[in-house]
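**Student:** I'll drop the sequence and a predicted model, then ask my questions.
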Amino acid sequence: MPQIDAGALRQLFDDARTHNAWLDQPVPEPLLHQLYDLMKWGPTSANCSPARIVFVQSQAAKARLAPCMSEGNRAKTLKAPVTAIVGMDMAFYDHLPELFPNNLDARSWFAGKPDVIASTAMRNASLQGGYLILAARALGLDCGPMSGFDAEAVNAAFFAGTEIQANFLCNLGYGDPVGLFPRNPRLSFEQACRIA
């Protein structure tokens, strides 16, 4: 399979930045469908696919989300055209007969095992959140992933009565470069990796 071109790599990684300021340009709903339809193909263990996403776009939904945000994240979240709440379904294993039909006993790997459920949901929903960021960048959107929020408040406001719990949030839209900080350094290969 040929490698994607250098321009695509720059769009996904080298030139991509975490955005904190947003242009007043809406994200059309069909683009959010396209975004999900790309990210869903990223691999998860046993194809468990625990991520559940709420795309917060309306003023009413933003008003529910605002009190859940930390002070430093509130204004930029209200300004962002969309905020994706990346949740994790703690009952994801109920879908395994559909999603992992090559082993119809896969549900039993998780049912009644809360520690296994929690670690699998967190690991794989986080992976899917990463795929969401890459898919968004591939579609020309900018991203601003965040941890600064009250998870219990988000769960109550958006996931009440479900088995879904918030993992992280990601603002989406068209970033305003005036809000960019200087790019922070990253660890070198030698600092972060070893070949065994």
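**Tutor:** Looks like it came in fine.
**Student:** contacts, neighbours, all on C-alpha from now
**Tutor:** Noted.
**Student:** which residue packs closest to the residue most central in space within the chain, ignoring adjacent ones?
**Tutor:** Geometric centre of the chain, nearest residue: residue 129, 2.8 Å, by CA atoms, centre = their mean. Nearest non-adjacent residue to residue 129, counting by CA to CA, 6 or more residues apart in numbering: residue 86, 6.4 Å away.
**Student:** the one you found against residue 52, yeah?
**Tutor:** Yes - using CA atoms under 8 Å, residue 86 and residue 52 qualify as a contacting pair, with a distance of 6.0 Å.
**Student:** comparison target, given below:
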Amino acid sequence: MALVLDSAAQDLLFREARTANTFTEEPVSDEQVQAIYDLVKYGPTAFNQSPLRVTLIRSDEARERLCGHMAEGNQPKTRTAPLVAVLSYHLDFHERLPELLPHAPHIKDAVFSEESVRESAGSLNATLQAAYFLIGVRAAGLAAGPMTGFDADGVNKEFFGDGRQRVLMVVNIGKPGPDAWFPRSPRLSYDDVVTVL
């Protein structure tokens, strides 16, 4: 095998992992979420920027506020998932760069002085972090149901009223329930994707 990760871990993280559409009632604890974050925070980003923000939706009131902005087909699973996370990026992530890059504090102003640059970098790097987060959920033995079917402007206004955070995706998290999976869709082959020059 060319991979160091054992076959069981490969299955857990990739081959057998699926996007869940139903969940059991087993709760997801704050300790589990912290363990997930404490693992995935080491994923690489440009300049070690950390624009991802995670808003956990636990209360019934917050869940109904969120469901009001979800696409109709995503509302039932969002209402019944043990935990819902709204993944967003913060436009002012650069303010934390001096502590994250103590050897290069000048990067904050040299690279990220313009908001348009921060928006582009924040979106890209938080999306990377969101992908690590999904893998971390799987590493915790849980299933994730990431969704982009929602009114982004509505979610931003509802949960991030100051306009400094922008939603990327909503993720339902928990143990998979009955009929949790849609049939596995095909993937492109190595030869379809990889070009050697």
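**Tutor:** Received the coordinates, thanks. Quick caveat, the model's predicted, so the values are computed rather than measured.
**Student:** quick one: TM-score?
**Tutor:** The TM-score (TM-score structural alignment, normalised by the length of the first structure) is 0.95; 195 aligned residues with a CA RMSD of 1.3 Å.
**Student:** quick one on the thing from earlier: have a look at residue 86 and residue 52 of the first structure and say which one is more surrounded.
**Tutor:** Counted by other CA atoms under 10 Å, residue 86 of the first structure and residue 52 do not tie: residue 86 has more neighbours, with 24 against 21.
**Student:** which element is the more buried one on?
**Tutor:** Assigning secondary structure by DSSP states H and E places residue 86 of the first structure in strand 82-89.
**Student:** quick one, helices of the first structure?
**Tutor:** 6-9, 29-39, 59-65, 71-79, 96-99, 114-138, 151-158, 189-192 (DSSP state H).
**Student:** contacts only, for residue 90 of the first structure.
**Tutor:** Counting by CA atoms under 8 Å, 6 or more residues apart in numbering, residue 90 of the first structure makes contact with 50, 117-118, 121, 163-165.
**Student:** scratch that, residue 73 of the first structure
**Tutor:** Applying CA under 8 Å, 6+ apart, we find residue 73 of the first structure in contact with 146, 148-149.
**Student:** try 7 Å
**Tutor:** By CA atoms under 7 Å, 6 or more residues apart in numbering, the contact list for residue 73 of the first structure reads residue 148.
**Student:** thought the residue nearest to the centre of the first structure was touching residue 84?
**Tutor:** No - Residue 129 of the first structure lies out of contact with residue 84 (CA atoms under 7 Å); the separation is 9.4 Å.
**Student:** hang on, the earlier thing: export the helices of the first structure to a markdown table and tack on distance to residue 183 of the first structure?
**Tutor:** Listed next are the helices of the first structure as a markdown table, based on distance: least, CA to CA, whole Å:
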| stretch | distance to residue 183 of the first structure |
| --- | --- |
| helix 6-9 | 17 |
| helix 29-39 | 26 |
| helix 59-65 | 28 |
| helix 71-79 | 19 |
| helix 96-99 | 40 |
| helix 114-138 | 17 |
| helix 151-158 | 28 |
| helix 189-192 | 18 |
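**Student:** farthest residue from the center of the first structure?
**Tutor:** In the first structure, the residue that sits farthest from the middle, by CA atoms, centre = their mean, is residue 196; the gap is 31.4 Å.
**Student:** how far away is that one from residue 85 of the first structure?
**Tutor:** 38 Å (CA to CA, to the nearest Å).
**Student:** and residue 78 of the first structure, by the same measure?
**Tutor:** To residue 85 of the first structure, residue 78 of the first structure is 13 Å away according to CA to CA.
**Student:** who are the contact partners of residue 165 of the first structure?
**Tutor:** So residue 165 of the first structure contacts 87-89, 155, 159 (CA under 7 Å, 6+ apart).
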